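>>> Here is a sequence with its predicted model. Questions after.
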Amino acid sequence: MPEFEAVIGLEVHAQLTTESKLFCSCSTKFGNDPNENVCPVCSGMPGVLPVLNAKAVEYATKMALAVDCQVNMKSIFARKNYFYPDLPMGYQISQYEEPIAEHGHIDITTKAGVKRIGITRIHMEADAGKSIHSQVENVSFIDLNRSCVPLIEIVSEPDMRSSEEAVAYLKELRSILIYLGICDGNMEEGSFRCDANVSVRPKGQEEFGTRTELKNINSFRNVQRAIEYEIQRHIDCVEDGEKIIQETRLYNVDKNVTMSMRGKEEAHDYRYFPDPDLVPLVLEQKWVDKWESELPELPKARRARLMEKFSLPDFDADLLTADRATAEYFEATVKAGADAKQASNWIMTELMRELNQENLHADQCKMTPANLAGLIALIEAGTISGKIGKQIFHDLFESGDDPEAYVKAKGLVQISDSGELDTVVDEVLAENPDETARLKAGEKKLIGFFVGQIMRKTKGQANPQMVNKLLAEKLK
């Protein structure tokens, strides 16, 4: 049998962080009561006219510039016609033949190295509403809060060959959107959604195989699992002589399988035509130039700079720059006096654990970069041990207290006085004569036992380096 390769393209819907919707002034706030953020325009009442949100145009253009797209100075809104209960107008306002941007790319990094992924197009569109199905009541409800919320759809070229590449592409895309401040990237709330087009072909073959579409997968892990399952399903079908059907499939997280949803629609099924209620969107060059000048340092550039400036490993730089707030927290911690590698270690472990548990971003926590730098300084000065630092980290994170003041108030200052520790070491050796004799006879693994006993007697405040030094001297 031939060896197969996957061909993967992704369609990403990113919800723009505008305060109002794409064609009306209704709020885009997530979590409001059902149908609270609704007006005659976004509920599709007869006779109403849409008015385009200028901020959404700015955000879409900034994304296009960030991924090296060609910005089209003229673009057209179209009606995408289909029927679904949560689509009150009976059509979705989108862009088709003339989108706002085309022909871009981003570079991703995987174990195999750096690879460029093409971006076919970026277009603007209004989101549909949401259907809510109650099995208990055996009824369905429609919530139109999301109707007309501004989206950009980012369509990749079919350049990815593995689930790993697909996830790397999604993470890079999400980071860029967050750095730009135009999308919060929240997959659980649906503000960053992914559809994956998957096919397989024998290696060396130019022609694409029949593709299937996987809809609205809500986490990076599930994207990877769904694509891997679908690739293997395609290979099994081909090897068994079965025909692959072009269709849309849903991913079942619990069973780790994809299931047929409907036949895959083609563009002609939607009967696209220019929206007669909206004039063409015509940009002025001075606007585009201004928006381009406002672009921040993007993840790729920041990653390279941190690695060069602070000699950070790839892993650290990738993790720290995945989120703009985290990257800025790291740099502020170093600026406050912390060693770069120590700051990286504490942020990647203790800080990120607390942030994840509280569902916070780095710029939302009470523990300031200066306080983290202060905690690291206390450990490096020997005022407290690293173990004590980790034990008190949660309290400092919750309270935002100054670490030095906290340590003094709690009586946690590390005992580094050799005279005081010498007495404790003598006491522990005297209390454990059998172990002392075995240690003197060369049973070195007992060092850990004695250090533990000394730390217990001093309530964890003994300087472990000093303890080891004193034990070594007494056992000569």
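All right, it came through fine. Numbering: from 1, shown residues only.
>>> Could you use CA atoms for every contact and neighbour count after this?
Noted.
>>> Lys387 is in contact with Asn463, correct?
No. Using CA atoms under 8 Å, Asn463 is not in contact with Lys387, being 10.5 Å away.
>>> Between the two, which has more neighbouring residues?
Neighbours were tallied for Asn463 and for Lys387 using other CA atoms under 10 Å; the higher tally belongs to Asn463 (23 against 12).
>>> and that one, what does it touch?
Under the criterion of CA atoms under 8 Å, 6 or more residues apart in numbering, the neighbours of Asn463 are Gly382, Ile384, Ser385, Gln414, Ile415, Ser416.
>>> Now flag whichever of those is closest to Asn81.
Ser385 (65.2 Å; CA to CA).
>>> Quick check: that closest one vs Glu188, distance?
From Ser385 across to Glu188, the span is 39 Å (CA to CA, to the nearest Å).
>>> Got another one to weigh against that:
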Amino acid sequence: MSTQAATEERTVVIGLEVHVQLETDTKIFCGCSTEPEEDEEPNTRTCPTCLGLPGALPVLNEGAVEAAVKIGKAIDADIPETTTFHRKNYYYPDLPKNFQLTQYDAPICQSGELEVRVDSEPRTIGITRAHLEEDPGSLQHAGGSIETATHTLVNYNRAGTPLMEIVTEPDFRSPAETRAFLAKLEEVLEYLGVFDPTRDGSLRVDANVSLVPESEVAADGTISDDALADVNRAEVKNISSHKGAEQALAYEVTRQENVLRRGREIEQETRHWDEARGVTVSMRSKEAEKDYRYFREADLPALEVSDWKSQIPIPELPDARRERFREEYGLDRESASKLTSTKAVADFFEDVAEQFDPELAATWVADNLLGELNYREMSITDVEDRLDEFKRLIELVAADELTVKNAEEIVLREMLDAGEDPETVIEREGLGVADSGEVAAAVTAAIDDNPDAVSDYHDGDEGAINFLVGQVMQATGGSADPGEVNGLLREELDG
């Protein structure tokens, strides 16, 4: 490689292959359950079909097809009249049949797109295809990582789980963009009800990374197929999170830049992301399409899905719901974004907004409840059977039976930490709203007992009033309204 080539500025080009586990009761080609049992033994949730035993025939899961159509509609993809399955032939220990049933030249979703926001700027990511396939089993490397393991165990319980593989165009120009895309994709899938982000291994990512000379990038940012073909790329496998994707790709980009800076060529290979060490490790040379020897699956007839698109409805998607929240409830962009982060959050907010002022509902759900849940690394699904209790807490505040301060700082936190209802916390802690006589007496006492603070207030020190408010709040056990106390103090002091 020439010195000029080694020092030439280059553009990062990334394309993703996202494997999404679909939420169905049974596997894609057999009746085995997709729901792991507690402490289940390896290789027990299997049958002759998902183990690939001779004579076993596949039967396509209708629920998986419906999920695929929903995804196609959500990403505005073309859904062809007919779609077919192929055998992708390769040998790997977790693939019991030595081939994978997948889709090749007639995927169920084609030419879609998804818009994401990166640094507040919209970016449209092209989606080449999204197709159905079966998941292999899982490998457990005993005694260490893939490099240091003393041996490897194979568990086929996952084999045959329905997957949707979503393949993007090479439209990403930074690892941060890939993280934003994965977050948006997961959000859309969760709204569709076809995906459970809490399930282990429910979303896995492979990424193709290459560095293209800037001279090959057009003024509009596009890169020709010939320019992409002229550079070698590395495929990074086994990424399992948004954060992991950004970290893995940042490492790989830096690695490739260092290789080129030393005047060496990038090898076209498949690399493993070792999350524990934060590095990518060479696994094998990258296979070409011809290596898989695709051919039609004779045991599955062609699938006619052309009329499913109009028959299968999809719910209101995150972007549309976000905009409706801004228009209908008068929310700002940040609050609307928080309140539509998941479908469960959005549903709960609308339930609360039916009973209370939307601004009050937004404050309590977006700021107070979600803030406390995030602090505890919990989600709203962890407390979905207690949402009526949280509505009761808001009701007590709205009716002036509980101060905002006590509700936020004591009752809500105890509800989450101790699992108690609001009335139990209020009774145990002796909370509630102080009567007007008690508050007036505490205001008078604070003024009489703190002449220096009174003098400072009259000299124009606004901090003094905050001190006096604190004295009243302490005297009333936090059961007075701070705003009301502030007003009463000023009335007495200015009178």
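Perfect, I can see it now. Quantities reported herein were computed from a predicted structural model and do not represent experimental measurements.
>>> Among Ser385 and Glu188 of the first structure, which residue is more densely surrounded?
Remark: of Ser385 of the first structure and Glu188, Ser385 carries more neighbours, 24 against 11, as counted by other CA under 10 Å.
>>> list the contacts for the aligned partner of the more buried one in the second structure?
In the second structure, the residue matched to Ser385 of the first structure (TM-score structural alignment) is Thr403. Listed by CA under 8 Å, 6+ apart, the contact set of Thr403 of the second structure reads Val397, Gly432, Val433, Gly478, Ser479, Ala480, Asp481.
>>> between these, which is closest to Lys184 of the second structure?
For these, the nearest to Lys184 of the second structure is Val397 (34.7 Å; CA to CA).
>>> Surely the closest one and Glu408 touch.
No. Counting by CA under 8 Å, Glu408 is not a contact partner of Val397 of the second structure; they are 9.8 Å apart.
>>> Quick check: whatever residue of the first structure lines up with Thr178 of the second structure vs Leu16 of the first structure, distance?
Aligned by TM-score structural alignment, Thr178 of the second structure pairs with Ala166 of the first structure. From Ala166 of the first structure over to Leu16 of the first structure the distance is 22 Å, taken as CA to CA.
>>> Neighbour count: the two, which is higher?
Leu16 (28 against 22).
>>> The more buried one pairs with which position in the second structure?
Aligned partner of Leu16 of the first structure by TM-score structural alignment: Leu22.
>>> again, but for Thr61 of the first structure
Using TM-score structural alignment, Thr61 of the first structure pairs with Val69 in the second structure.
>>> looking at it, its match is touching Lys309, isn't it?
Yes. Checked against CA under 8 Å, the pair Val69 of the second structure and Lys309 is within contact range at 6.3 Å.
>>> any common contacting residues for those two?
Between them, Val69 of the second structure and Lys309 share the contacting residues Ile79, judged by CA under 8 Å, 6+ apart.
>>> more crowded one of the two?
Taking neighbours as other CA under 10 Å, Val69 of the second structure and Lys309 compare with Val69 leading, 26 against 17.
>>> who are the neighbours in contact with the more buried one?
By CA under 8 Å, 6+ apart, the contact list for Val69 of the second structure reads Ile79, Ile108, Cys109, Trp308, Lys309, Ile312.
>>> my guess is the first one meets Ile108, correct?
In this case it means Ile79 of the second structure. Yes. Between Ile79 of the second structure and Ile108 there is a contact under CA under 8 Å: 5.7 Å.
>>> before we move on, back to that, Provide a PyMOL selection command restricted to the buried entries of the contacts of Thr403 of the second structure.
The buried residues among those can be selected in PyMOL (16 or more other CA atoms under 10 Å) with this line:
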select buried, resi 397+432+433+478+479+480+481
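>>> returning to what we had before: excluding its backbone neighbours, what's nearest the match of Thr178 of the second structure?
In this structure, Ala166 of the first structure finds its nearest non-sequential neighbour in Met160, 6.1 Å apart by CA to CA, 6 or more residues apart in numbering.
>>> max-length helix in the second structure?
helix 242-261 (DSSP state H).
>>> That one packs against which elements?
The contact analysis (3 or more CA pairs under 8 Å, 6 or more residues apart in numbering; DSSP states H and E) places helix 242-261 of the second structure against helix 3-7, helix 175-192, strand 203-213, strand 234-239, strand 279-285.
>>> 10 Å instead?
Judged by 3 or more CA pairs under 10 Å, 6 or more residues apart in numbering; DSSP states H and E, the packing partners of helix 242-261 of the second structure are helix 3-7, strand 10-21, helix 175-192, strand 203-213, strand 234-239, strand 269-274, strand 279-285.
>>> Which one of those lies nearest to Asn450 of the second structure?
Taking those one by one with CA to CA, helix 175-192 is closest: 54.2 Å.
>>> Tell me how far Asp388 of the second structure lies from Ile426 of the second structure.
From Asp388 of the second structure to Ile426 of the second structure the distance is 16 Å (CA to CA).
>>> Revised request: answer the last question for Ala149 of the second structure.
55 Å.
>>> Alignment lookup: Pro46 of the first structure to the second structure.
Using TM-score structural alignment, Pro46 of the first structure pairs with Pro54 in the second structure.
>>> right, I mislabeled it, should have said Arg201 of the first structure
Going residue by residue (TM-score structural alignment), Arg201 of the first structure aligns to Val212.
>>> Next: Glu265 of the first structure.
Match for Glu265 of the first structure (TM-score structural alignment): Glu287.
>>> Which element, helix or strand, includes that match?
Using DSSP states H and E, Glu287 of the second structure maps to neither a helix nor a strand.
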